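K.L.:
Any chance you could fold what I've pasted below:
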Amino acid sequence: MIADFFKRLTAAEDQPLTETDARLALAALLVRAARTDGHYAPSEIERIDRILTTRYALSPEAAKALRKEAEEAEAAAPDTVRFTRDIKEAVPYEERTAVIEALWQVVLIDGERADQENALLRVTASLLGVSDIDSNAARKRVEASL
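P.N.:
Predicted coordinates for the structure are as follows:
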């Protein structure tokens, strides 16, 4: 399934993401955010599972399975562009800002903000077409809720 996912992401022809692909792409972005500082903390894993459970109305087991698949996809992907390109085209702006907010939740849950995490969020927001102002507002909302 991972191979098929990457074939669709890298195909010369435009092949829109399926709902399953979009879920996997978001989950992989969350995993990438969690792993960026070199420490994949249990609190980050729990937050990813909670985000996937809530966003997609999944059971805890289904969210964990999606995260496991996303861990493989994230490890195999050389860059973040593969996960953001089609999401940007398929998802309305408001939902893309919600994606940035979810990424901030993962980054901030461990109580630390590494430079690599800040850089990843800046790049990801840009690739998703989310303004710096909206990304900063999303971060502040997350900080206020933690």
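K.L.:
all contacts plus neighbour counts: C-alpha atoms, from now on.
P.N.:
Noted.
K.L.:
what's the closest non-adjacent residue to K64?
P.N.:
Distance criterion Cα to Cα, 6 or more residues apart in numbering; nearest residue to K64, sequence neighbours excluded, is D49 at 5.9 Å.
K.L.:
what about the one you found, which helix or strand?
P.N.:
Counting by DSSP states H and E, the element that carries D49 is helix 42-56.
K.L.:
Next, the second sequence, to be compared with the first:
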Amino acid sequence: MTLIERLKSYAADAFGLAAPEVADPAEDEALAAIALLVHVARADGTLAAPEAERLARLVEGRYARSRPEADALIARATAFDAETRDMAELVERMGHDADRPERLRLLAMAWSVASADGAVHEFEEALVWRLGGLLGLGEDEIVRARSGPAPIG
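P.N.:
Model (predicted):
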């Protein structure tokens, strides 16, 4: 439970209000991870068709059982991304339980989304490098995630 959720729960108890719904932590973490991918895909202000397709395939392969489910998750993640201040907040929402292989997998997915249109532009590169740092990964791991295969599935 995040700090905000705990404060809302405390306020509900203190003032006799209905307790707020608490999100499933695993779902919240997945939504935050997808929102990070959306953030990278929209780094230049638009979501180009190749980026949208790559994003959908990655989400379907990792977080959803079907394309319609992936599309619904991406829509929710897009709204979630719009509600947050920056990537650091999204990384925080992922929680601290994501193990190193999961963080590396997410970064490889981010590189894959950034390169979906055939090139990684300077702003996208800086954004993905920043994400790697926020995920607690070293320079060598960030480089390795970039050159690794696009993790679909």
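K.L.:
I'd like to know how many residues surround the alignment partner in the first structure of P25 of the second structure.
P.N.:
Structural correspondence for P25 of the second structure with respect to the first structure (TM-score structural alignment): T18. For T18 of the first structure, the neighbour count with other Cα atoms under 10 Å is 12.
K.L.:
Ok, A144 of the first structure next?
P.N.:
Look at A144 of the first structure: counted by other Cα under 10 Å, it has 8 neighbours.
K.L.:
Mean deviation, stretch 103-110 of the second structure versus the first structure?
P.N.:
In the superposition with the first structure, the average deviation recorded for stretch 103-110 of the second structure is 0.4 Å (mean Cα distance after the TM-score superposition for the first structure).
K.L.:
so that stretch corresponds to what in the first structure?
P.N.:
The aligned range for stretch 103-110 of the second structure is 96-103, by TM-score structural alignment.
K.L.:
do stretch 45-62 of the second structure as well
P.N.:
Going by TM-score structural alignment: stretch 45-62 of the second structure matches residues 38-55.
K.L.:
E141 of the second structure reaches L104, doesn't it?
P.N.:
Yes: using Cα atoms under 8 Å, E141 of the second structure is in contact with L104, at 7.4 Å.
K.L.:
Of the two, which one has the most company?
P.N.:
L104 (21 against 16).
K.L.:
May I ask which helix or strand encompasses that one?
P.N.:
helix 100-114.
K.L.:
Mind listing what's buried along that helix?
P.N.:
Of the residues in helix 100-114 of the second structure, R103, L104, R105, L106, L107, A108, M109, A110, W111, S112, V113, A114 count as buried by neighbour count, 16 or more other Cα atoms under 10 Å.
K.L.:
next SSE after it?
P.N.:
helix 122-134.
K.L.:
and the angle for that next one with helix 100-114?
P.N.:
Here helix 122-134 of the second structure points in a direction 170 degrees away from that of helix 100-114 (axes from the mean of the first three to the mean of the last three Cα atoms, to 10 degrees).
K.L.:
No further questions, thank you.
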